[in-house]
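Colleague: Pasting a predicted model and its sequence here:
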Amino acid sequence: MEVGAQASDGLYFVGTKEELIAAKRTVLTLDGRDVLIIHHQGEFYAIDCYCYHAGTSLQNGDIEDIDSQRCITCPKHKYKISLPAGEGLYRGRDRSQDPPPLRWFSKGVKQRVHQLTERQGALFLRLSAGGWVESDYYQGEKGRVERERAASQDSGGKDDSTE
């Protein structure tokens, strides 16, 4: 089966387990949606590729454990996103205690996560559906235009393909 091919049960073939382990991070476009598949410390995760905050690619984001949750950090603005649930996390003072200690809080689900299934050494992905999640914006046409404009500004307005 070809990578990205959709099976009759709505699952997309995304590669063999060995290929995805070796790659560590893979970006695939499935049904017009860019998905980042990550293998980290024996676990697989699949999330929308672009950060919910400003559309920066998460492909090169650092991965760390925060408050017992595996998270990816957006490389541009340092937003923290839990890989299993897509929750945006932030550090703040817990005003319910005196003195108020710093702790991690959830902003709620901000990044769409997708379900991975393994069958005989092959991995399949089901795109999640349902209500609006903020990362959905950067999967649409307006978000794509905004990502391209930001990338052009970051490179000083130069077209990197000609250098």
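Modeller: Structure received.
Colleague: only C-alpha atoms for contact and neighbour calcs from this point on.
Modeller: Fine.
Colleague: Give me the distance between the residue nearest the centre of the chain and Leu36.
Modeller: Here the mean C-alpha position of the chain is nearest to the C-alpha of Ile47 (Cα atoms, centre = their mean), at a distance of 3.5 Å. Per Cα to Cα, to the nearest Å, Ile47 is found 5 Å from Leu36.
Colleague: okay, how far is it across stretch 48-62, tip to tip?
Modeller: One end of stretch 48-62 sits 16 Å from the other (Cα to Cα).
Colleague: Mind listing residues that contact that stretch?
Modeller: 25-27, 33-36, 72-76, 79, 110-114, 134-139, 143, 146-147 (Cα atoms under 8 Å, 6 or more residues apart in numbering).
Colleague: With stretch 16-35 instead?
Modeller: Taking Cα under 8 Å, 6+ apart as the criterion, the residues outside stretch 16-35 that touch it are 4, 12, 14, 36-40, 46-50, 59, 118, 121-123, 139.
Colleague: and the comparison structure, right after this:
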Amino acid sequence: IFTENPSRMYFIGKKEDLIQAKRMNVTLDGRDILIIYHQRTFYAMDLQYAGGSLELGDIEEINNKLCIVCEGLYKATNPAEKVPIPQWYSKGMKQKVHKVTEVDEDIFVTLSNCPGWVESDYYQTEKGRAELRKAQEWEDGEEDVNADEDV
């Protein structure tokens, strides 16, 4: 799904309120976005991925880049090295990242108009959203079954 007006800046909120919240979910032009305040910087990215929501994902610095830890990262060694040392690697860009702008203590997000398809685009479609709902219902059902076993 691509926005019809990709250069539009959407008002998200007051800077101080977003700093206090640290993370916020918003829907902009039908797209679910996660706004994060981390180390005095605001970030915006698609909220959903194959494993569900990134809302509670841990932020870590890996290979000098900030990452939200999910199954898109893995640790491996390069067998071509004389002494293979395990390092973190990424499966590549999976989420659309959006531009955050501050104007007079107000925070705005401009949706990415980056061409090409990335995995998070799928979860913005009705089919992708339905798949996530089914997975959540299944997980909720599993929790109910496990709760019964504990009685």
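Modeller: Arrived safely. Bear in mind the structure is a predicted one, so any value in this text is a computation, not a measurement.
Colleague: Can you give me the TM-score here?
Modeller: The pair, once superposed, lands on a TM-score of 0.84 when counted by TM-score structural alignment, normalised by the length of the second structure; 138 aligned residues with a Cα RMSD of 2.0 Å.
Colleague: sorry, back to before: keep only those of the contacts of stretch 48-62 of the first structure that are in strands.
Modeller: When DSSP state E defines the strands, the subset of these inside them is Arg25, Thr26, Val27, Arg33, Asp34, Val35, Leu36, Ile72, Thr73.
Colleague: Can you tell me what the fourth one aligns to in the second structure?
Modeller: Same thing as Arg33 of the first structure. Per TM-score structural alignment, the equivalent position to Arg33 of the first structure in the second structure is Arg31.
Colleague: what about that match, how many neighbours?
Modeller: Using other Cα atoms under 10 Å, Arg31 of the second structure is surrounded by 19 other residues.
Colleague: so where do the helices sit in the first structure?
Modeller: All helices of the first structure, identified by DSSP state H, fall at 17-23, 141-154.
Colleague: residues in the second structure matched by the first one, start to end?
Modeller: Same thing as helix 17-23 of the first structure. Residues 15-21 of the second structure are the counterpart of helix 17-23 of the first structure, counting by TM-score structural alignment.
Colleague: Return the mean post-superposition distance for that stretch against the first structure.
Modeller: Average distance, stretch 15-21 of the second structure versus aligned residues of the first structure after superposition (mean Cα distance after the TM-score superposition for the first structure): 0.7 Å.
Colleague: what comes up buried for that stretch?
Modeller: Lys15, Leu18, Ile19 (16 or more other Cα atoms under 10 Å).
Colleague: Kindly report the same for stretch 76-83 of the second structure.
Modeller: Neighbour-count burial for stretch 76-83 of the second structure, with 16+ other Cα under 10 Å as criterion, is recorded at no position.
Colleague: any idea how far it is from the chain center?
Modeller: For stretch 76-83 of the second structure, the distance from its own C-alpha centre to the chain's C-alpha centre is 31 Å (Cα atoms, centre = their mean, to the nearest Å).
Colleague: what does stretch 45-57 of the second structure give?
Modeller: From the chain centre to the centre of stretch 45-57 of the second structure is a distance of 4 Å (Cα atoms, centre = their mean).
Colleague: what about it, how long is it end to end?
Modeller: Between the opening and closing residues of stretch 45-57 of the second structure there is a gap of 13 Å (Cα to Cα).
Colleague: Same question for stretch 56-69 of the second structure.
Modeller: Its start and end residues considered, stretch 56-69 of the second structure measures 10 Å (Cα to Cα).
Colleague: Can you point out the buried residues in it?
Modeller: Cys67, Ile68, Val69.
Colleague: Would you quantify the distance from the last one to Ser90 of the second structure?
Modeller: Spelled out, it's Val69 of the second structure. 10 Å.
Colleague: Equivalent analysis for the second one, please.
Modeller: Noted for Ile68 of the second structure: a distance of 11 Å to Ser90 of the second structure, by Cα to Cα.
Colleague: What does the residue nearest to the centre of the first structure correspond to in the second structure?
Modeller: When the structures are aligned by TM-score structural alignment, the residue of the second structure matched to Ile47 of the first structure is Met45.
Colleague: What of Ser82 of the first structure?
Modeller: Taking TM-score structural alignment for the superposition, Ser82 of the first structure sits opposite a gap in the second structure.
Colleague: Onto which residues of the first structure does stretch 55-64 of the second structure map?
Modeller: When stretch 55-64 of the second structure is aligned against the first structure using TM-score structural alignment, it corresponds to residues 59-68.
Colleague: sorry, back to before: buried subset of the contacts of stretch 16-35 of the first structure?
Modeller: With burial judged by 16+ other Cα under 10 Å, the buried subset of the contacts of stretch 16-35 of the first structure is 4, 12, 14, 36-39, 46-50, 59, 122-123, 139.
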